[in-house]
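Asker: Model the structure of this input:
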Amino acid sequence: METVKPTPIAELRPYTKAENRKISVCRIWKSSIPTSDKKYVTFHCILMRPNVKNNAVEAYASNIDYEVVASKIQAGDCYEIMNFRTIKIRGQYKVVPHDTQLIFTNKTVL
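Answerer: This next block holds a predicted model:
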């Protein structure tokens, strides 16, 4: 059996398989459709390695996976995460300097 090492945030790259653990959620925000009755459609959060400064990455869950992911995660808590995807974040949407964005789905383990 192969031992899987965690991938440090600084080494995450878009479109590559990565494993990560001990992530701290430092901020969460939810987007809604203005015309709906506060129905949230996307979930975003900023993840950091505990005790490591200037090493943050954004994570995202779409409307399909919003409720599943949002029910498993809270700001201020630490998690081990597995089964996520990575993409290159568009420049206009960047909230942290990292070029990679994590995509959480209903298969993501927190």
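Asker: make it CA atoms for all contacts and neighbour counts henceforth
Answerer: Will do.
Asker: packing partners for the helix or strand containing Val41?
Answerer: According to DSSP states H and E, Val41 maps onto strand 40-48. Counting contacts by 3 or more C-alpha pairs under 8 Å, 6 or more residues apart in numbering; DSSP states H and E, strand 40-48 packs against strand 20-32, strand 56-61, helix 66-70.
Asker: surely Arg85 meets Ile103?
Answerer: Yes - Arg85 lies in contact with Ile103 (C-alpha atoms under 8 Å); the separation is 5.1 Å.
Asker: could you point out which element follows the strand or helix carrying Ile87?
Answerer: Following DSSP H and E, one finds Ile87 within strand 85-88. Next in sequence after strand 85-88, counting helices and strands by DSSP H and E, comes strand 100-103.
Asker: So which elements touch that following strand?
Answerer: Against strand 100-103 (3+ C-alpha pairs under 8 Å, 6+ apart) you get strand 56-61, strand 85-88.
Asker: Could you also give me the structure for this next sequence, so I can compare it with the first?
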Amino acid sequence: MALSKRNREHLCPHCKEVAIVYTSRQLSELVTEKYLKCSNIECGHGFVVSIGVVRTIEASLMPKADLHIPLVERRANDIVVERIATVPNQLGMAHRRLPVPVQRHAGTMPTRARH
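Answerer: The predicted structure is shown next:
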């Protein structure tokens, strides 16, 4: 299932137009199915995608004791995502999400930058 890089949307596998999620259901703690419909009325393809957690590449800071997801080393083709820190705004009502810089060293797992 391809995702549009610009919008991170699902694309129809037939015509490559954006597909719209119209419902989803949680099959387990680690697996969700999403039901989609192609936005191209000339195509009209309806399909289901399955999204599942398959491995951990950076351990959770709040792990659940009863949830077991394999922790593996990053692969060469893994997408590196920076950890997001939340900080309260000045009004204290909402939180802003700020990226935490990740230091990358050849052949090793990224680590959080030290301040």
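Asker: Got a TM-score for the pair?
Answerer: Here the TM-score for the pair of chains, by TM-score structural alignment, normalised by the length of structure 1, is 0.21; 41 aligned residues with a C-alpha RMSD of 4.5 Å.
Asker: any idea how far Cys78 of structure 1 lies from Val69 of structure 1?
Answerer: 15 Å (C-alpha to C-alpha, to the nearest Å).
Asker: and what of Tyr40 of structure 1?
Answerer: Tyr40 of structure 1 sits 12 Å away from Val69 of structure 1, taking C-alpha to C-alpha as the criterion.
Asker: and these two? which has more neighbours close in?
Answerer: The neighbour count for Tyr40 of structure 1 versus Val69, taken as other C-alpha atoms under 10 Å, is higher for Val69 (21 against 16).
Asker: Now do Ile103 of structure 1: how many residues are near it, please.
Answerer: Using other C-alpha under 10 Å, Ile103 of structure 1 has 18 other residues around it.
Asker: check contacts around it.
Answerer: Ile103 of structure 1 makes contact with Ala59, Tyr60, Ala61, Phe84, Arg85, Thr86, Ile87, according to C-alpha atoms under 8 Å, 6 or more residues apart in numbering.
Asker: Now do it against Val57 of structure 1, distance only.
Answerer: In terms of C-alpha to C-alpha, Ile103 of structure 1 sits 11 Å off from Val57 of structure 1.
Asker: Identify the contacts common to the two.
Answerer: In contact with both Ile103 of structure 1 and Val57: no residue, using C-alpha under 8 Å, 6+ apart.
Asker: Buried residues, the strand holding Ile87 of structure 1. List them.
Answerer: Within strand 85-88 of structure 1, the residues scored as buried using 16 or more other C-alpha atoms under 10 Å are Arg85, Thr86.
Asker: Now for Val87 of structure 2: which residues touch it?
Answerer: His95, Arg96, Arg97, Leu98.
Asker: For Ser50 of structure 2, state which of these is nearest.
Answerer: Arg97 (27.5 Å; C-alpha to C-alpha).
Asker: The residue lying closest to the closest one once chain neighbours are set aside in helix, strand or coil?
Answerer: Excluding the flanking residues, the one nearest Arg97 of structure 2 by C-alpha to C-alpha, 6 or more residues apart in numbering is Thr86, at 4.7 Å. Here Thr86 of structure 2 is strand, with the state taken from DSSP: H, G, I helix; E, B strand; the rest coil.
Asker: Cheers, nothing more for now.
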